[in-house]
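[1] Sequence plus the predicted model coming up.
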Amino acid sequence: MLFDFLKDKELCSGNSMHYIILFNVSPPLGNVMKVIDTIKENENLKCLPMFLLTTSIDDKDIINSYTSHLNCYIVKPNDLEGLIKVLDTFKEFWLNIATLP
């Protein structure tokens, strides 16, 4: 569904809106990694910054995520206050400080 929405857009042409993709996934991460790999193989989409928000602290998941060119792996805090702080920090950095393609 996400790929269907994105596949015909020329998001890496420099002539489009800025997009980021934030996946909120519970383990196992297998299906989302397939989606990330599919997006990164597409010339029109591979420049999109992609982030993973998950409860997994498994080293294998972390390594596989970065090997698949994920831009950021975020482990969800266990409490609402911590999650709000993480999301506020994420928003501040990626939407106000970083330069997006």
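    Cool, the structure landed.
[2] only C-alpha atoms for contact and neighbour calcs from this point on.
    Will do.
[3] quick one: contacts of the helix or strand containing F51?
    Using DSSP states H and E, F51 sits within strand 50-54. Residues outside strand 50-54 that contact it (CA atoms under 8 Å, 6 or more residues apart in numbering): 20-27, 36, 70-76.
[4] mind listing which of the residues you listed are in strands?
    Those of the contacts of strand 50-54 mapping onto strands are I21, L22, F23, N24, V25, C72, Y73, I74, V75, per DSSP state E.
[5] second one coming, line it up with the first:
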Amino acid sequence: MTSAALTDPARIVNVLLVEDDPGDVLMTREAFEEHLHNRLDVVTDGDAALSYLRYEEPYTDHPRPDLILLDLNLPRRDGREVLAEIKNDEQLRSIPVIVLTTSQAEEDVLRSYQLHANAYVTKPVDFDGFIEAIKQIDHFFVSVVKLPN
């Protein structure tokens, strides 16, 4: 992607954040508002994430996400189940999924990659570190990687 394409307002990257922690949602929104120029939609549980991705009520009017930031520890349906459903769905599997979680457990890392996560990022505990991690994810998946249309 050229730098001209990055500044092209027609190529806004649509990001879906699946996160139930209000503090993490707030920090992610702040990172997007102050440092990034992409669209961020948020759902707070695994069932809502799948409804959003399948355009089910009440999520019938939004662009298809170009990138999903997925927490593992979610209510109703956890992130592992959501990841498995996304990667087993022919219509959804091409959307890159970045697991963004507090878990540093090796079994969570291994299981996420077995379920075909595109990346696994442990959330930094401090605000500046969290903002920097979001910026780096955005930079890599928007500026470096070619996403499918």
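    Yep, it's here. Given the structure is predicted, the values throughout are model-derived calculations rather than measurements.
[6] Work out the TM-score between the chains.
    Laid over one another, the chains give 0.80 as their TM-score (TM-score structural alignment, normalised by the length of structure 1), with 92 aligned residues with a CA RMSD of 2.1 Å.
[7] For PyMOL, what selects the buried ones among the contacts of strand 50-54 of structure 1?
    To isolate the buried members of the contacts of strand 50-54 of structure 1 in PyMOL, using 16 or more other CA atoms under 10 Å:
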select buried, resi 36+70+72+73+74+76
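[8] which of the contacts of strand 50-54 of structure 1 sit farthest apart?
    Maximum pairwise distance among those (CA to CA): 21.5 Å, between I20 and P27.
[9] picking that back up, out of the ones in strands among the contacts of strand 50-54 of structure 1, flag the one nearest to N44 of structure 1.
    I21 (14.4 Å).
[10] mind listing what the closest one touches?
    For I21 of structure 1, the contacting residues are L48, P49, M50, F51, by CA under 8 Å, 6+ apart.
[11] Can you find the partner of it in structure 2?
    The alignment partner of I21 of structure 1 in structure 2, by TM-score structural alignment, is I68.
[12] what span of structure 1 lines up against the longest helix belonging to structure 2?
    Assignment by DSSP state H gives helix 22-35 as the longest helix of structure 2. The aligned range for helix 22-35 of structure 2 in structure 1 is empty, by TM-score structural alignment.
[13] tell me what that helix is packed against?
    Other elements packing on helix 22-35 of structure 2 under the criterion 3 or more CA pairs under 8 Å, 6 or more residues apart in numbering; DSSP states H and E are strand 39-43, helix 127-138.
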